[in-house]
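# Sequence below, structure please.
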Amino acid sequence: MVTVTVWNEYRHEKESEEVAAVYPDGIHATIAEGLRDAGYDVNTATLDEPEHGLSESVLDDTDVLAWWGHKAHGEVDDEIVDKVVQRVRDGMGLLVLHSGHYSKPFTRLMGTSCSLKWRDSGERERIWTVEPGHPIADGLPESFEVPRAEMYGERFDIPAPDELVFLSWFEGGEVFRSGCCYTRGKGRIFYFRPGHETFPIYEQPEIQTVLANAVDWAAPGSGPDPNFDNVAPLEDLD
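Modelled structure (predicted):
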């Protein structure tokens, strides 16, 4: 069984009555519940736990790490970031959610600022499935709506995705690359845009389907294991 660790700052829910009303047990708990219902072995970790809940043993036992962060990116210890990045390069999957685009692991792995335009006005978002044959799009319609969302708009300062699965359109007119796939080393990374803390987006069935599909896609598989060591020649050398 695939083991997932859902990481969350867990600050907004403690400091804002508005957010606590939407996610009384934390965003991580809602995401974890949806993934457990999909059949995964799911644990959670939060910023204020020792080692941010991401000890070496936890990371070693994690097949896919889901990361939600927003207001405390700078508080994540660089030593933990180093371990997360290395685990991804060694094969652990990483799902970067919503404002996690500014997280230290994601910006480190992308090598860019990961900046974007934004507007928090609770507008409608239409998510288009632009790569319907991709495994993360399995079971999803050509498009679906998030009734109320924070707007993210282009230019999104990321490397060109290896594969673009979803594209968002917003009521105010902007568009955004909202479902982006990458490979770094042996690890697969999926960035998924929806998930603002004041709206119950992670309770939406289509969103839960995307996350479950993304776990399947990002989980370590039986792919190639290239050899980067010093090697003997295949042919005789004079």
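# Every contact and neighbour count from this point should use C-alpha atoms.
Fine.
# so residue 159 makes contact with residue 109?
No - in terms of CA atoms under 8 Å, residue 159 does not count as a neighbour of residue 109; the distance is 10.1 Å.
# quick one: residue 169 is in a strand?
Yes - using DSSP: H, G, I helix; E, B strand; the rest coil, the assignment for residue 169 is a strand.
# And residue 159 and residue 109? Which one has more around it.
residue 109 (16 against 13; other CA atoms under 10 Å).
# Distance check, the more buried one against residue 96.
Distance from residue 109 to residue 96, counting by CA to CA, to the nearest Å: 11 Å.
# ditto for residue 103
8 Å.
# Over to residue 209?
16 Å.
# quick one: which of those two has more around it?
residue 96 (25 against 19).
# And the strands in this structure, which stretches?
Applying DSSP state E to the chain gives strands spanning 3-8, 41-46, 64-68, 93-97, 117-129, 143-153, 163-170, 175-184, 187-192.
# For the comparison step, fold the sequence that follows:
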Amino acid sequence: MSTTTENRPLNIVVWNENVHESRGDAVVLEHYPDGIHRAVADGLEARLGPDAHVTTATLQDEDHGLAEERLAATDVLFWWGHVAHDQVSDAVVDRVVRHVHAGMGLVVLHSGHYSKPFTRLMGTTCSLKWRNDGERELVWTVSPEHPIAAGVPHPIVIDRQEMYGEYFDIPRPDEEVFLSTFAGGEVFRSGVAYRRGLGRVFYFSPGDQEYPVYHHPDIQRVLSNAAQWATPVSARRGLTADPHPRDWFLDAGAGRQGE
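Now for the predicted structure:
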């Protein structure tokens, strides 16, 4: 547990655009009757127990559920979006990105690769190949010592899932954790980690709305590991260009010696 949580539970917010569910999509509601956000939150709660306080937010909430005060208190934000990326307020996106730079963790799920916060943080199109034929996906661990891979089987077997394939237009990851292969022969960098400012960002692709992927115990393990990895490791603070007088560090050092 990060020392920045001061022996309190991690504050985790699971954000979902909640459009398929609110439209009454029967296939989605069959797998996620309380919404994708609730399924992800339930998995985190089951895995993390009293070490985490998990709440949810959706596009339809006021301020998309991501007001300044809430983000300031959030250790890790999970983000799932698909068909309503353009409906997310730019002011909220600015707020999310600013908090990531200041140290908040961000875990982006599935088609959230096209979300405004993720594309802003990556600085690329984040485009990819896709095909939705309900094929088998194997999620291979390529960094077995990474904390997000702890206790994860090699490979995770997902019986039916949407295919995501290369080329995936993302910057070179700081760490590649998972690589997926599909029945059609495609490969995809399905679990990649970045550091942006003081914040940690993890993208994990399995989780199309038409399949019950977020009920899969191995997927839940990955997400709970990601929450712990993305937790801030230092005090939250904004990064700015601050003027400093000459030899300021000598005065600071002298002050510390006199304490």
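# re earlier: so which of the strands of the first structure comes closest to residue 215 of the first structure?
Of all the strands of the first structure, it is strand 64-68 that lies closest to residue 215 of the first structure, at 6.4 Å by CA to CA.
# post-alignment, the closest one versus the second structure, mean distance?
Mean deviation of strand 64-68 of the first structure relative to the second structure after superposition (mean CA distance after the TM-score superposition for the first structure): 0.2 Å.
# and the aligned residue in the second structure for residue 171 of the first structure, how many neighbours?
With TM-score structural alignment as the criterion, residue 171 of the first structure lines up with residue 183 in the second structure. Using other CA under 10 Å, residue 183 of the second structure has 14 other residues around it.
# Please verify my assumption that residue 183 of the second structure contacts residue 136.
Yes - counting by CA under 8 Å, residue 136 is a contact partner of residue 183 of the second structure at 5.7 Å.
# most centrally placed residue in the second structure?
residue 107 (0.7 Å; CA atoms, centre = their mean).
# ok, that one - contacts?
By CA atoms under 8 Å, 6 or more residues apart in numbering, the residues touching residue 107 of the second structure are 76, 77, 78, 79, 201, 202, 203, 204, 226, 227, 230.
# Can you tell me which of those residues is nearest residue 46 of the second structure?
residue 227 (13.0 Å).
# What's that closest one aligned with over in the first structure?
Checking TM-score structural alignment: residue 227 of the second structure goes with residue 215.
# go on, residue 82 of the second structure?
Counting by TM-score structural alignment, the partner of residue 82 of the second structure is residue 70.
# neighbours around its match, how many?
Residue 70 of the first structure has 20 nearby residues by other CA under 10 Å.
# That one and residue 9 touch, don't they?
Yes - assessed by CA under 8 Å, residue 70 of the first structure is found in contact with residue 9 at 7.5 Å.
# Tabulate the strands of the first structure (JSON lines), appending distance to residue 204 of the first structure.
Below are those laid out as JSON lines (distance: least, CA to CA, whole Å):
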{"stretch": "strand 3-8", "distance to residue 204 of the first structure": "17"}
{"stretch": "strand 41-46", "distance to residue 204 of the first structure": "19"}
{"stretch": "strand 64-68", "distance to residue 204 of the first structure": "17"}
{"stretch": "strand 93-97", "distance to residue 204 of the first structure": "15"}
{"stretch": "strand 117-129", "distance to residue 204 of the first structure": "13"}
{"stretch": "strand 143-153", "distance to residue 204 of the first structure": "8"}
{"stretch": "strand 163-170", "distance to residue 204 of the first structure": "16"}
{"stretch": "strand 175-184", "distance to residue 204 of the first structure": "16"}
{"stretch": "strand 187-192", "distance to residue 204 of the first structure": "14"}
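# Great, nothing more from me.
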